[in-house]
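Trainee: here is a sequence with its predicted model. Questions after.
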Amino acid sequence: MALAFLDRDRSVAPAGYSRWLVPPAALAIHLSIGQVYSFSVFKNPLLALHAADGSAWNLKEVGYIFSIAIAFLGISAALFGAWLERAGPRRAMFYAAICFSAGFIIASFGASTHQLALIYLGYGVVGGVGLGLGYISPVSTLIKWFPDRPGLATGLAIMGFGGGAMIGGPLANNLMAHFKASGQPSIPYTMITMGILYFIFMMFGVFTIRVPPTGWKPEGWVPSVKHSALISSHNVAVTEAWKTPQFRLLWVVLFVNVTAGIGILEQAAPMIQDLFKGQISPAAAVGFVGILSIFNMAGRFLWASVSDFIGRKGTYFTFFVLGAILYFFLPFSRQDKIDSVPLFVAIAALVISMYGGGFATIPAYLKDLFGGFNVSAIHGRLLTAWSAAGIIGPLIVNGILDHYVENHMNKEDAYPLILHIMSCLLVVGFLANLMVRPVAEKYWVKDKTLVYADGPAH
């Protein structure tokens, strides 16, 4: 079979293989698909495009591109999570690379012919499937390589996704400037180029990913016999996990954390230019997106690592208490008596670090509660919360902004309302996290022969 090299058996690590060679493979995938966080760089150029009849797209229509991509990220992760555990990470990464790159190519035709439906199909649907497959593919693999530090493992796996905008934003901006200066269609040519470059980069992850052999554990590591009440020594199958109150509570936790973060990320570049008119150039706005990307990436690693010491519940407690306060006070940084761009950037960066940390901590939270048996499949189903947030968050942001514009009100005055709504959402997340308890025994896997900690789910 031509694609036999993608089989799980072909990716089992040889004896003596260093587990520290696995994180770069995960980073290659996540740094690529994390480009979606820099989509705001495309928003103004897309709004400036006009059809042959002179018509143009509005902010809400363009915002749906990002929403569809995030929606299909969660949908595909939920649908293919169980398949991934059987097929292995290499095959999932390969299909992710094909879909993500093809999404750019299809979207480029939509931009060149001014057909928004093609951009929805390409960047949104096809690219979104690539996002979902690529997002969950390294997670369970790294958890198996780092059973002694599951928070660190998920931080390593997901860190690159937060940093994708650090590469994707400047890359898109520079490519658009280059093609525009050359007299070429800037957005279509940029999307084609990025599709090809990302495919090549993701292939590095495909060919270098390895899974540990059956029975492997870190040298000298002995599982602790002392556990927190929230760290289960039992496993729960995905078919039972989604029925538990814990799954529903964590769904709410992830949903509100993501919705609030998207309130900044999805509108990052235009927002800072609107709030600080005349002070922030388009290039500086791209720099702001890059700063948020750095903190999004760093937060995923740092907060997930911290969760190994203070627990997942304690980490989310910090996110929701501190985050709600910061979201509430963020718009005041632009008032006349303060009017501080550095203060605005600093608060936004800290908020986004916790947004990223929430993504990196949630797989370890799931492993604590449900065990490692079906962690990829359970994680995939939980990511439907991200899908919902990817739709609701931009709808809140773009809906309020469009309302202010259509009623000839100052656009910048809409942001305090938006950010205060996000602050209230985090209070809801605080309450949901507070109610998380250990999973009841009736949901545990009773037949221990079904559980293969180092192999695929059956």
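Mentor: Yes, it's here. All figures in this text were calculated on a predicted structure; none of them were measured in a lab.

Trainee: drop to CA atoms for contacts and neighbour counts, all remaining ones
Mentor: Will do.

Trainee: can you map out the helices along the stretch 351-458 of the chain?
Mentor: Using DSSP state H, counting those that start in this stretch, the helices of the stretch 351-458 of the chain run over residues 375-382, 384-406, 414-434.

Trainee: list the contacts for the spatially most central residue of the chain?
Mentor: By Cα atoms, centre = their mean, the mean C-alpha position of the chain lies nearest to F161, the distance being 5.8 Å. Taking Cα atoms under 8 Å, 6 or more residues apart in numbering, we find F161 in contact with L27, H30, L31, S32, I33, G34, Q35, Y135, M297.

Trainee: what would the helices of the stretch 351-458 of the chain look like in TSV with distance to A324 and mean neighbour count?
Mentor: TSV is the format used below for those (distance: least, Cα to Cα, whole Å; neighbours: other Cα atoms under 10 Å):
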stretch	distance to A324	mean neighbour count
helix 375-382	23	27
helix 384-406	16	21
helix 414-434	4	20
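
Trainee: just put those in TSV and tack on distance to F179.
Mentor: Formatted as TSV, the entries for the helices of the stretch 351-458 of the chain read as follows, by distance: least, Cα to Cα, whole Å:
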stretch	distance to F179
helix 375-382	38
helix 384-406	29
helix 414-434	33
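
Trainee: to M191, which of those helices lies closest?
Mentor: Proximity to M191, assessed across the helices of the stretch 351-458 of the chain by Cα to Cα, is greatest for helix 384-406 (21.7 Å).

Trainee: need the contact partners of that closest one.
Mentor: Looking at helix 384-406 with Cα under 8 Å, 6+ apart, the contacting residues turn out to be 59-60, 63-64, 66-68, 70-75, 77-78, 251-252, 254-256, 258-260, 262-263, 266-267, 410-411, 414-415, 418.

Trainee: below is structure B, check it against A:
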Amino acid sequence: MNRLGNLIVWHYSSTHYERSEKQLEREKWLIPGLVRFNRYFLMPAAVLIQVCCGSLYAWSGYNLPIEREIYGPNLAKGVAVDRGQASNVFFVAVAVFGVTAALLGPWLERNGPFKGAVLGTCLFYMGNLLTALGVHVGSLPLVFFGYGFVGGAGLGISYIAPVSPLQKWFPDFRGLAAGLAVCGFGAGSIFSPFTQKALIGETFANTGIKNLGVSLTFVILGSCYFACMLLASFVLRMPPPGYSVNGVDIHTVKGAEELDNARAASAALPVSNAIEDKVEEAKMDRDHTVVNLHSVAPAKNVFSMTLAQALSSIEYILMYIMFLCNEITGLLIISKIQSIVQNQLGKNATEAANINSILGGCNLLGRLVLPTLSDYLGQRKPLFMLSLACQTIFLAVLPKAIGDKTYGLTLSCAFIIAFFYGGGFGLIPAFLSDQFGSKNVGATHGVILTAWAMAGVAGGLVFNAVYKSEVARLAPDLLHAYDLNFHWILAFTSFGLLVSFFIPTNLRDRRLPKLEGERIRFRFVNGRLVRVFKGFKVRMYSRAEEDAEWDGYLKGIAAQEETIKV
């Protein structure tokens, strides 16, 4: 048991990636002897991989055809009714996706994105083939195993494979790099509904008239995804040792840039002399962090964190909760949108596929717009707070809109929720890099995806159970079949908004030691530090008081360094 525990500790402590001189030389070329590698080649490769992975979001188009293929027709007034069986495959795939990303995130950092992408590509292809076989022989458990477990595992490692290198190659555009790394996932749900419907047969769920059928659709699309993903995998690679942009490297956390650069500039001076020197006070950054160096410049990357420190920090735990609450609404709506459009709003399968694609476009747009905007603002947290606030408002409106069959309002709510759902996925890799350094982003991103997985498996199963209960209670009028589900999800988005307020993003808030009796700290919009002590005693600090405490903390770090050197 101790051996297993030690193995787990080692697995989540080590992210060191070793490469030979021969490999480093080879990675300078995209095509050996013809085309030199450029970091911008990573962007289209990442998008291509994610487009293929994003076909997961079009799973709702498979629900009715798979159920008809395995169980036969289930019609009400000539329209196929969702049994709520095949849709659970989506939630299992999401769960396995997240768990795989969490388990293999550290492995990816130690072995490089190419191996991760190839492994994920092969697993996803195998999952599609097993799903085709399951549908062909009429075995839903085989469909669950094929797409849910094997395919979900492939998607999990394939998803994070391009995210990690992009964060490391683009420390100057972390938001844009994150957005491009994951935007393809939203794009996958734009075209996939149309290809699925065309290959299966446009009216198959209602009439039984097929084109190529469900099984061959999985074989054909799975083969296309395999070829595209494998080709893009050869572009992925980590930057060489010592790579940095404007003094920011894979270890740098947001707010420490000036401190690290000041130390690098004075590296030639003895530590004792550096302590005596006065270093010019750095400018206030966009998080209202005054990096007041005064008489000390800590060692290069002194604020960097190990993976174990990152995963156990209070800010990571709060970010995990925030991410779960931000993603649960969009995830569950995406999984059911085609069924809602047909069963509650009375539209045909073609209209439902169109709406699924538009929803995917909103998802994609959110993944690009919000992280790019966060680069301009220099902050990620305010955009997460905006996302949760908007989702809370429109989720509250959605039951009334569906109940009144207000088609335009229903779609507007769904599209806005999908936009912010995608935005959360685009923001989170850059937010994690800011907080814990891009060195750890493959692993921290992988682990935080278990929040999405939890929303998928636990939230999805509860969602389906409540839906079935409501269908049995309300039949034949199903207009309000989703109301109860939307109400309990609303509690999650509201709680997430509250939690996001307390996530510390300011370097001082994260690193200043806690005072005796201190319970929690936060900042007002004016940048003033506030501490809450035992007994709910609240104190707001002046800038001068905070500067003095921060200066003393930095001097303590320098003194420790001098002691170690002596």
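Mentor: Great, that's in hand. Everything quoted here is computed from the prediction, not taken from an experiment.

Trainee: may I have the TM-score of the superposed chains?
Mentor: Once superposed, the chains reach a TM-score of 0.87 (TM-score structural alignment, normalised by the length of structure 1), with 432 aligned residues with a Cα RMSD of 3.0 Å.

Trainee: follow-up on the earlier one: what lines up with the residue nearest to the centre of structure 1 in structure 2?
Mentor: Mapped onto structure 2 by TM-score structural alignment, F161 of structure 1 lines up with F185.

Trainee: ditto for I68 of structure 1
Mentor: Going residue by residue (TM-score structural alignment), I68 of structure 1 aligns to V92.

Trainee: mind listing the strands for the stretch 251-400 of structure 1?
Mentor: Chain-ordered strands for the stretch 251-400 of structure 1, with DSSP state E, counting those that start in this stretch as the definition, do not occur.

Trainee: what sits up against the helix or strand harbouring L4 of structure 2?
Mentor: Assessed by DSSP states H and E, L4 of structure 2 sits inside helix 2-11. Contact partners of helix 2-11 of structure 2, identified using Cα under 8 Å, 6+ apart, comprise P106, W107.

Trainee: how many neighbours does R473 of structure 2 have?
Mentor: 12 (other Cα atoms under 10 Å).

Trainee: so how far is F486 of structure 2 from it?
Mentor: Here the distance between R473 of structure 2 and F486 of structure 2 works out to 17 Å (Cα to Cα, to the nearest Å).

Trainee: next one: G242 of structure 2
Mentor: For G242 of structure 2 relative to F486 of structure 2 (Cα to Cα), the value is 49 Å.

Trainee: that older thread, any of the contacts of helix 384-406 of structure 1 buried? List them.
Mentor: With neighbours counted by 16 or more other Cα atoms under 10 Å, the contacts of helix 384-406 of structure 1 contain buried members at 59-60, 63-64, 66-68, 70-75, 77-78, 251-252, 254-256, 258-260, 262-263, 266-267, 411, 414-415, 418.

Trainee: restricted to helices, list those.
Mentor: Secondary structure defined by DSSP state H assigns 59-60, 63-64, 66-68, 70-75, 77-78, 251-252, 254-256, 258-260, 262-263, 414-415, 418 of those to helices.

Trainee: my read is that N211 of structure 2 contacts G201, right?
Mentor: Yes. With contact taken as Cα atoms under 8 Å, N211 of structure 2 and G201 are classed as touching, separated by 4.5 Å.

Trainee: more neighbours: which of those two?
Mentor: Taking other Cα under 10 Å, N211 of structure 2 and G201 do not tie; G201 has more neighbours (20 against 16).

Trainee: tell me the contacts of the more buried one?
Mentor: G201 of structure 2 sits in contact with I209, K210, N211, L212, G213, where contact means Cα under 8 Å, 6+ apart.

Trainee: preserved in structure 1, out of these?
Mentor: Listed in the original numbering, the contacts of G201 of structure 2 still in contact in structure 1 are G213 (both residues aligned by TM-score structural alignment, their matches' Cα atoms under 8 Å).

Trainee: widest-spaced pair of the contacts of G201 of structure 2?
Mentor: I209 and L212 (9.8 Å).

Trainee: tell me how far the counterpart of M322 of structure 2 in structure 1 lies from L431 of structure 1.
Mentor: Across the two structures, M322 of structure 2 finds its equivalent in V253 of structure 1, going by TM-score structural alignment. In this view, V253 of structure 1 and L431 of structure 1 are 9 Å apart by Cα to Cα.
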